[in-house]
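> Sequence first, predicted model second:
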Amino acid sequence: MSAARPPAGANAPSGGSALHAVSKRGGPISLLICALGGEGGGVLTEWLVETARHAGYPAQATSIPGVAQRTGATTYYLEVFPVPLAQLGDRRPVFSLTPVPGTLDALVSSELLETARQIGNGMASPDRTLVITSSARTLTTQERMQLGDGRAEPADLLKLLGRFARAHQVFDMNTLAREAGTVVSAVMLGAIAGSGLFPFRREDYEAVVQAGGKSAEASLRGFARAYERVAQGRTQADYLAQVLAPADAPQSPRGAPPAAADPFPEPVRGMFGLGYARLVDYQGTAYAELYAGRLRQVLAAEREADPQGAHGFAVTKEMARWLALWMAFDDIVRVADLKSRASRSARVQREVKPGVHDLLKVYDHFKPGVPEFAALLPAPLAGRLTAWDRRRVARGKASWALPLKVATHSVLGMAALRTLARMKWLRPRGSRYAIEQAMIGQWLEGVVQGTRRAWELGHEIALCGRLIKGYGSTNERGKENLLHVLEHLARGGVAPEAAQAIRAAREAALADDAGKALDAALVQHGAPPRPVKAVPVRWVRKPRGLAADDESRLKAP
């Protein structure tokens, strides 16, 4: 440990001689806490220090702020000397201000990737460190920026725990916190207490939490649930087996009636059940049956190409995923439905945690434009409205939009959203529905015909469903890219070469938002680049009220 004496007031009165080599490892018990912004990591550290004082043990804590809410957690370092102050007399331990890699007794984290980050920094030791972590994920900025699936694989993160931890506990701390109506810090405190890391009694922890005011009851509920979870020594074999299982492991169908799920093989039923339930919720049973019928076409083609099922029906499984997502495209009806659900109101209540006498008001801001309104109109009316907006933009004006501020806590605001959410019947009569179904039909036909030519070709075309994501211009660009690939790469040539070309084009499209990589891949495989689209140029006048001195300041470096 460092020879530096702790800051004044951190422990009992200074002046005593330093005490060394008393604990079983020759020093204090060390703990590193990693918490994201807003999760109460500072409160958790204060609880632990106060618990040590309540139990009569010397302790010290320090913290290092994170760079931002999701580019690094705030870390809190705590050391507790496992000998009561009453037995030390006038002697006092010397604590370290910072953790030393490889010497931690425990690492507690509220987020799985953050745990892996700290392990990568060398903080955990396979012969010494207990790791308690949440299985929950908060996606990093880098993960969100990827056009494809940029999420870190949970299986890879969990493997680190087995390699670099003496023992580990993994459970969903966020879920426990929500169920208890508290914050993650209370759950983390219960996990630390249940692990038996420190020589404190459960009553010591609870006494400190009870002194926290009106939120103490909820904090104690979260504390108790985590304490029991960890104290019972529940290993995470079931969780690890689920996450580390191969992607084609059998899954039980969920959300689909047996009559709809029976035609599909076991590896497909889990994904099919999720897709079927999503589309029943989106538009109704008839729409979900349309989804099932489309998927049966893919299954028939795959059975022709792979009668033995050597590939685990991967084409049908991928189509079950991406077809359901595309068929449940977002529109203003869907947004109104999600915003006005009771589950959303309950989530807001859990996050805000209003008191008995608090007044909670929720305002939702919307800005639907011409595309959103035209989507629900028949094709002739939608065409007229869209043409009017194009002429407006050509004259240098901004595209028309209707900014709205809806008080969803009020009766009128909620009634307006529920009225719009009940207009699902209008969706099949709208212009966008017809356009989307036509595009889906083109993709479906490409998958079916490609699979019959060669299984690999059908699989690559099915994976192109990843190109359809987002909303607005991002969604439109993805559909245009997919149809261009289908038209120029999927129809001709030798099947293995076509499959390789489609894979290269798909990976290029997901890697480069600007599309330059996709155009290069298309040309490389003998297809024309995407057509250049005209973009109107808007000229903006200088504001008349801009004074000369203001203009000079704007020009100054």
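Right, received. Where do you want to start? Numbering: from 1, shown residues only.

> drop to CA atoms for contacts and neighbour counts, all remaining ones
OK.

> got the contact list for stretch 55-73?
Contacts to stretch 55-73, defined as Cα atoms under 8 Å, 6 or more residues apart in numbering, come from residues 6, 10-12, 34-37, 45, 49, 52-53, 74-86, 93, 95, 97-98, 114, 138-141, 200-201, 204.

> contacts for the lengthiest helix in the chain?
Secondary structure of the chain per DSSP state H: the longest helix is helix 431-453. The contact list for helix 431-453 (Cα under 8 Å, 6+ apart) reads 294, 297-298, 301-302, 304-305, 323, 326-327, 374-379, 382, 427-428, 457-459, 461-462, 479, 482-483, 486, 490-491, 495.

> mind listing the strands for the stretch 151-300 of the chain?
Secondary structure of the stretch 151-300 of the chain (DSSP state E, counting those that start in this stretch): strands located at 167-171.

> So which residues of it form helices?
For the stretch 151-300 of the chain, the helices defined by DSSP state H, counting those that start in this stretch occupy 154-164, 173-180, 184-195, 202-210, 216-231, 237-244, 258-261, 266-282, 285-305.

> dropping in the other structure now:
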Amino acid sequence: MKDAAPSHGIISLAILAMGGEGGGVLADWLVDLAEHNGHWAQTTSVPGVAQRTGATVYYIEMYPQASSPSGQMPVMALSPFPGEVDIVLASELMEAGRALQRGLVDADKTTFIASSHRVYSMTERTAMGDGRVDEAKLLAGAQAAARQFISADFSELAEQAGSLIAPALYGALAACERLPFSRAQFEASIERSGVGVKTSLKAFAAGFDAAMQVLHPTAALTTTPITTTPTTTSEAAKPLHAAVGKKLKDLARSLEDAFAPSSHEVIALGLTRLADYQDVNYAALYARRLQDLALALASSALVPALSEEILREGARHLALWMSYEDTVRVADLKTRRTRFERVNQEVNLTSSQLLDIHEFMHPRLEEIADTLPAGLGRWLLASPKARALVGHFTQKGRVVQTSSLGGFLLLYFVASLRRIRPVSLRYQTEQHRIDAWWLQAIHLLPAHADLALEVLRGQQLVKGYGDTHARGWLHFEKLMATLPRLHQLPDAANRLSALRKAALADDSGQALDQALQQLAPA
């Protein structure tokens, strides 16, 4: 049974959207819709934080003119009040969570329309571990908190229509019939805007149909649904040599018989990643390390399921560590054509627009030393005079415009230092650390296979560069230092796993230090 549209009093709507999604356009359409159909309307916007790409709350109130016999316009609010919003629209799942957190959604009053796709927040991206918010919990919370909840991937529908998400949400709003206007009246407001009418109407129709499927699952669609291309055969179903590029096929064939098919996909990804990171020879080093692990597993007589899990986890974490982030890697990624294309797509750049990209760079003296040949890098770190001279130029960061010729060439030169990476100080340091970690896991396999698996997973702590990498390495060293004490405990693997999770819980290391204090003395 549908919710009846409010017939008396002020109708309130809140739109939570990010920059570039058309939230302002959607608010304008609603004002136009109301004013052309016998209502007064008012809209305001409250900008949010920059970490959410300019997240903004648009608030609209509309009031039927027929409800005011004197013809006087009512006093309308400038911002939403918790528990008093009739309709809330969220352009993304985290924005939906933000609406719930602010108390804008009421179980007795609010129709809640939210797109189910995700744009990860800065805190999710910078978390030491997997900082992503549980999507299932967000959806369940939204369903429980609202009088009426409508959710679909409106972003994908809009993309398939060649439009922004705003008209797809607008279509869903029309379908729920909480406003006293017909579909034709909704569409007329889009047509009156005169901009991108064809694609907006297509996205509107897709959003309308998606909402109707949620509200009335057995109802027939009013338009032809937009379909996606069927998923092709996964890489996991292919032979290992068929899942890599031409230059890596011989190397991949040499590994196929030594590894179970269940691990082929992750190995193919690792080979591809490391050849892209450095060269084919570096990918061959990755393959030799994996072969050492495979030989150790074969002689350990483990159950197949555990053996395969160790292979997959080892292949994944080894590839991640071997492709450590240094100044060369950062410069390489920032100057790739695909990166510029992705940014252009994210901001919906048109052929008539120019886009400037400014990067804030602040390399420390340590990063400079790491990029130099090992001997020169050690001398720089050990020489007080050299440190003082170079440090004078690294006290402050600088902004580099990578979309300009000068800025691009500067980073392109740094990226070209990949040729000398194998003789750099950072390369030698990381390879020594990787070998020690890898041999430690192999050494543990015969008697403590489950603990060896947790040692491999400890690589999660070693990530990023600069201060982030330094903190992660310190936490990793603390974990490895506990191994002699853990060997004697029956639940050693579980304890090391708990310590790893504590280290990932916060950057400061306080949770890890507390967990270490709780370990039984040797």
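Everything's here; your move. What you see is a predicted model; the values in this text were computed from it and never measured.

> Pull the contacting residues for Val49 of the first structure.
Val49 of the first structure touches Ala59, Gln60, Ala61, counting by Cα under 8 Å, 6+ apart.

> helix or strand for the last one, which one?
Same thing as Ala61 of the first structure. strand 59-64 (DSSP states H and E).

> any idea how far the residue sitting furthest away from the middle of the second structure lies from Phe408 of the second structure?
In the second structure, the residue that sits farthest from the middle, by Cα atoms, centre = their mean, is Ser70; the gap is 53.5 Å. Distance of Ser70 of the second structure to Phe408 of the second structure, computed by Cα to Cα, to the nearest Å: 65 Å.

> Throw the helices of the stretch 151-300 of the first structure into TSV and include distance to Val131 of the first structure and mean neighbour count, thanks.
Shown next, in TSV, are these (distance: least, Cα to Cα, whole Å; neighbours: other Cα atoms under 10 Å):
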stretch	distance to Val131 of the first structure	mean neighbour count
helix 154-164	7	16
helix 173-180	14	20
helix 184-195	10	26
helix 202-210	20	18
helix 216-231	12	21
helix 237-244	15	13
helix 258-261	41	14
helix 266-282	32	21
helix 285-305	44	18
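
> want to throw these into TSV with distance to Pro65 of the first structure?
As requested, those are exported to TSV (distance: least, Cα to Cα, whole Å):
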stretch	distance to Pro65 of the first structure
helix 154-164	24
helix 173-180	22
helix 184-195	16
helix 202-210	24
helix 216-231	24
helix 237-244	31
helix 258-261	51
helix 266-282	41
helix 285-305	49
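
> neighbours of Leu349 of the second structure, just the number please.
The burial count assigned to Leu349 of the second structure is 13, neighbours taken as other Cα atoms under 10 Å.

> Ok, Arg125 of the second structure next?
12.

> ok, it to Arg336 of the second structure distance?
Arg125 of the second structure sits 21 Å away from Arg336 of the second structure, going by Cα to Cα.

> buried ones in stretch 502-513 of the first structure?
Buried residues in stretch 502-513 of the first structure, counted by 16 or more other Cα atoms under 10 Å: Ile502, Arg503, Ala504, Ala505, Arg506, Glu507, Ala508, Ala509, Leu510, Ala511, Asp513.

> Ignoring the adjacent residues along the chain, who's closest to Ala116 of the first structure?
Excluding its sequence neighbours, the residue lying closest to Ala116 of the first structure (Cα to Cα, 6 or more residues apart in numbering) is Leu157, at 6.0 Å.

> contacting residues around the aligned partner of that neighbour in the second structure?
Under the alignment (TM-score structural alignment), Leu157 of the first structure pairs with Leu138 in the second structure. Taking Cα under 8 Å, 6+ apart, we find Leu138 of the second structure in contact with Leu93, Met94, Ala96, Gly97.

> Hmm, Leu169 of the second structure is touching Glu156, no?
No. In this structure, Leu169 of the second structure is not within contact of Glu156 by Cα atoms under 8 Å, at 11.6 Å.
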